[in-house]
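[1] Okay, here's the prediction I keep looking at, along with the sequence it came from:
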Amino acid sequence: MRSGNESGSLTKPAQGSCAEVFRVFLKLGLTSFGGPVAHLGYYRDELVVRRKWMDEAGYADLVALCQFLPGPASSQVAFALGLLRGNGLAGGLAASLAFTLPSALLLAAFALGAASFTGVYAEGLLHGLKLVAVAIVAQAVWGMARSLTPDKPRVFIALSAIVLVVFAAGAIGQIAAITGGAMLGLWLCRGNGTAVTGNLKFPVSRRGGFIALSLFAVLFAFLPVLTAVTGYQPVAVFDAFYRAGSLVFGGGHVVLPLLQAEVVTPQWVSKEAFLAGYGLAQAVPGPLFTFAAYLGAVMQPEPNGIAGASIALIAIFLPGLLLVYGMLPFWDRLRLRPTAQAAMRGANAAVVGILGAALYNPVWTGAVFTNQDFALALTGFLLLTVWKVQPWIVVVLMAFAGMMMPLLPL
């Protein structure tokens, strides 16, 4: 355990207001391109280095907690930082709303205008966005495989997850793969981690944490029952997005196969619209989970439009926020247990397999049809992985290339 200023505890900063929290995170929501890892870098620069909202060791501990839990890690860190600075739940909600709003509004607006976006150039642009999805997901699989499956046991867990989701398609197969990965982790992944130090101190009581965790569990267990009993479409939409948000381990891109199972399989959203929206989501700042706003707005059964976007957005973020709020009072003791660490290593390895399967179907099969498509997708992948070009720049380049493709001689 570290001591003194290096103890890892969160030095209690001077409290700010919810208005200050909202203003700072709105700026971050408008400018934070590049995905969750980049977002964590923006937070550190703006809030740890420049504004001194917490110390370096405390920030590292907070990031570790949010990476341990399912949900969008960068949004969970934003919520926790707002909770700390705003001295309570109102500050956390202000941070979450401000960071999420810019990209959610952009994606919902695109969805609402998509019907009038027709013609050969529009089709080419949308096809270019689908090819962006191929490059982005391939980059995610490549990077996650290197960090989350560095040894033979975890490679085995990832391959097992691929087999499981191929033969048991849909959300059930994905839930089984993550659960099975955690169980295999208990057996195969003990002793593969590094020592954990530090502690976290937030204005959340154990009682408040228990209530949040209980609410998460009740919603996860009973929303499917309520959907089956009532047959009410708004409840079904909330259930689908809540379940997807509850099972995302290992990064925002993992939400792709989960949402595909929830909205494309039941034909709420076409595969073409799904991939085009996912490609566009790479071009906007803020969390990738705001892709839910696009899906909620574009889906065919009502509620859709603004109502659908609002339901989907709240539902997909809610489980992650409940989990991080609920775990803050208990995290210090739990994260030191070898069994918890081993289970998470197994679950993260399974996530790599799930995302690898999604890279083929629906991403590859829905976008790559010709030699030119393959060349563009490969170019995007190399721009991201070799030349380290910002994702939004790759989106713009490939969308333009998609628009120009109809003009090329075959």
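    That came in fine, so what should we check first?
[2] Only C-alpha atoms from now on, for both contacts and neighbour counts.
    Noted.
[3] Could you find the residue nearest the spatial middle of the protein?
    The residue lying closest to the centre of the chain (C-alpha atoms, centre = their mean) is residue 252, at 2.3 Å.
[4] That residue contacts residue 288, doesn't it?
    Yes - proximity of residue 252 to residue 288 meets the contact threshold set by C-alpha atoms under 8 Å, at 5.9 Å.
[5] can you list residues touching both of those two?
    Shared contacts of residue 252 and residue 288 (C-alpha atoms under 8 Å, 6 or more residues apart in numbering): 35-36.
[6] how near is residue 8 to residue 198?
    Distance of residue 8 to residue 198, given as C-alpha to C-alpha, to the nearest Å: 4 Å.
[7] neighbour count winner among those two?
    Taking neighbours as other C-alpha atoms under 10 Å, residue 8 and residue 198 compare with residue 8 leading, 23 against 18.
[8] shouldn't that one be in contact with residue 199?
    Yes - here residue 8 reaches residue 199: they are 5.6 Å apart, a contact under C-alpha under 8 Å.
[9] so what sits against both of those two?
    Joint contacts of residue 8 and residue 199 (C-alpha under 8 Å, 6+ apart) are 58, 61.
[10] before we move on, the earlier item: can you give me every residue that contacts the residue nearest to the centre of the chain?
    Applying C-alpha under 8 Å, 6+ apart to residue 252 gives the contacts 35-36, 71-73, 287-289.
[11] ok, and here's another one to check against it:
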Amino acid sequence: MRTDDDDECGADTWPVHPLAEIFSVFLKLGLTSFGGPIAHIGYFRVELVQRRQWLDEAGYADLVALCQFLPGPASSQVGFSLGVLRGRGLLGGLAAWTGFTVPSVLLLLTFAAGAASLGGPTAQGVIHGLKLVAVAVVAQALWGMGRNLTPDIQRICIALGALALVTLAGSAFGQIAAIAGGAAAGLLVCRAGSLPVGGQLAYPVGRPSAFAALFLFAALFVLPSIMAASTGSQALKLFDAFYRSGALVFGGGHVVLPLLQNQVVTTGWVPAETFLAGYGAAQAVPGPLFTFAAYLGAISGPPPNGLVGAAIALAAVFLPGLLLVYGTLPFWDGLRRLPRAQAAMRGANAAVVGILAAAFYNPVWLGAVHAPFDFAFAFAGFLLLVVMKTPPWVVVLLLAAAGAGAHMVG
């Protein structure tokens, strides 16, 4: 129920609400929000805009536009910003992020602990089935993102250029260059059209705090790699790998897959099969897909791993997106009106389609599809997701069972 104090939706008139309330609301969402970032944004709208009336529809649409404009996990950034707004500051945002993130982290850590002890044909079949889930889910993401982010010949060409660059370079440099090149190309060829601009956004974030967040974002993008190179600290290397991955995710949570694969599989920290199995398992849990990082940090080869590695990886992968949205809130009204900024983002988003296409081929397809039955199961999963709109966790259970059955028969 709304209280009398909630009659006004402006941020300047809302009372300070207990952090426990914000945490409990987002814990409920973290336990029940299946289906990926777009579905999460829908759950937030129903619970916080329609039911609890924390803000109006126009304000929510503007917030979603901001989080889709920035790199990072869009649904977690929306939730964090709603916590900042409702809690009148940073602690409210952290309470919201914690509540939304904890359930999936605990589930994936449980899977990581059990995966190490799995053995026998049935268990190996389940793991293979989870790798086929990754094929179906990434194919679905590629299909949807391709339709939405490359609707014209200019952006199709940007995506193809990014695909070629990442395939040939095969490194983190190739991915960074593809995104930067896509943004530059967008400035030249993606100026047509403009995003609708709503009313004014007002958040309890001062400009000094915003500048501090943006400075910290930039410093953490550079300093950990320098310090890791000079000290050889694996903890710093782990932090840097996941921070850079989180800082370069444009276009949705699935784009983190090729970035993380490049950081932890090509370096030998995590075996490719274990990586794909964990990614498949991540589709079965509620909450943000970025919590896959906790699983990877827990099972990574050189210490720190386990709970310490999970905590480092989890904090590092989320931190850049949260710093960026916190630092941008006071400036978003002006930034979202700039046609050049919109054009650059169209080009960058088109480039991530090419990056995801490269990852779909290697390691997702090459790591999972080895026989005709593999292709049949993966294609069936794709049809269930795209055509029949089956919940991802159902597809996870079906393909895990199919993989186990195929290994038992074989």
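    Now that the structure is in, tell me what you want to look at. Predicted model, so just to flag it, every value in this text is computed and none were measured.
[12] Counterpart of residue 219 of structure 2 over in structure 1?
    Counting by TM-score structural alignment, residue 219 of structure 2 lines up with residue 218 in structure 1.
[13] once aligned to structure 2, how far is the host helix or strand of its match on average?
    Taking DSSP states H and E as the criterion, residue 218 of structure 1 maps to helix 206-230. Once fitted to structure 2, helix 206-230 of structure 1 is off its aligned match by 0.8 Å on average (mean C-alpha distance after the TM-score superposition for structure 1).
[14] thinking again about what came up before, just give me the match in structure 2 for the residue nearest to the centre of structure 1.
    By TM-score structural alignment, residue 252 of structure 1 lines up with residue 253 in structure 2.
[15] how near is that match to residue 204 of structure 2?
    For residue 253 of structure 2, the distance to residue 204 of structure 2 - C-alpha to C-alpha - is 27 Å.
[16] cool, and residue 245 of structure 2?
    According to C-alpha to C-alpha, residue 245 of structure 2 stands 29 Å off from residue 204 of structure 2.
[17] circling back: which of the contacts of residue 252 of structure 1 sits closest to residue 59 of structure 1?
    residue 73 (12.9 Å; C-alpha to C-alpha).
[18] That closest one corresponds to which position in structure 2?
    Using TM-score structural alignment, the partner of residue 73 of structure 1 in structure 2 is residue 74.
[19] isn't its match right next to residue 252, touching?
    Yes - counting by C-alpha under 8 Å, residue 74 of structure 2 does reach residue 252; the two are 6.8 Å apart.
[20] shared neighbours, those two?
    Here residue 74 of structure 2 and residue 252 have residue 37 as joint contacts, going by C-alpha under 8 Å, 6+ apart.
[21] Between these two, which has more neighbouring residues?
    residue 74 (29 against 21).
[22] Show the contacting residues for the more buried one.
    Going by C-alpha under 8 Å, 6+ apart, residue 74 of structure 2 touches 37, 64, 67-68, 252-253.
[23] In strands, which of those fall?
    Assigned to strands by DSSP state E, none of the contacts of residue 74 of structure 2 qualify.
[24] So what's the residue count around the residue nearest to residue 375 of structure 2 when sequence neighbours are not counted?
    Once flanking residues are discounted, residue 375 of structure 2 sits nearest to residue 369: 5.9 Å by C-alpha to C-alpha, 6 or more residues apart in numbering. Residue 369 of structure 2 sits with 18 neighbouring residues when counted by other C-alpha under 10 Å.
[25] Ok, the one 10 residues further on next?
    The burial metric for residue 379 of structure 2, expressed as a neighbour count using other C-alpha under 10 Å, is 17.
[26] Most widely separated two among the contacts of residue 252 of structure 1?
    With distances taken as C-alpha to C-alpha, the most widely separated pair in these is 35 and 71, at 13.9 Å.
[27] Compare the two (neighbour count), which wins?
    Taking neighbours as other C-alpha under 10 Å, residue 35 of structure 1 and residue 71 compare with residue 71 leading, 31 against 21.
[28] I'd guessed that one sits against residue 254; true?
    No - counting by C-alpha under 8 Å, residue 71 of structure 1 stays clear of residue 254, with 9.7 Å between them.
[29] So which residues of the stretch 201-350 of structure 2 form helices?
    207-231, 234-247, 256-260, 272-282, 292-299, 306-328, 332-335, 339-359 (DSSP state H, counting those that start in this stretch).
[30] deepest of those helices, which one?
    Mean neighbour count (mean count of other C-alpha atoms under 10 Å) peaks for helix 292-299 among the helices of the stretch 201-350 of structure 2, with a mean of 28.
[31] For it, give me the average deviation versus structure 1.
    Aligned to structure 1 and superposed, helix 292-299 of structure 2 gives a mean residue distance of 0.3 Å (mean C-alpha distance after the TM-score superposition for structure 1).
[32] what range in structure 1 does that helix sit on?
    Helix 292-299 of structure 2 corresponds to residues 291-298 in structure 1, going by TM-score structural alignment.
[33] Alright, I will stop here.
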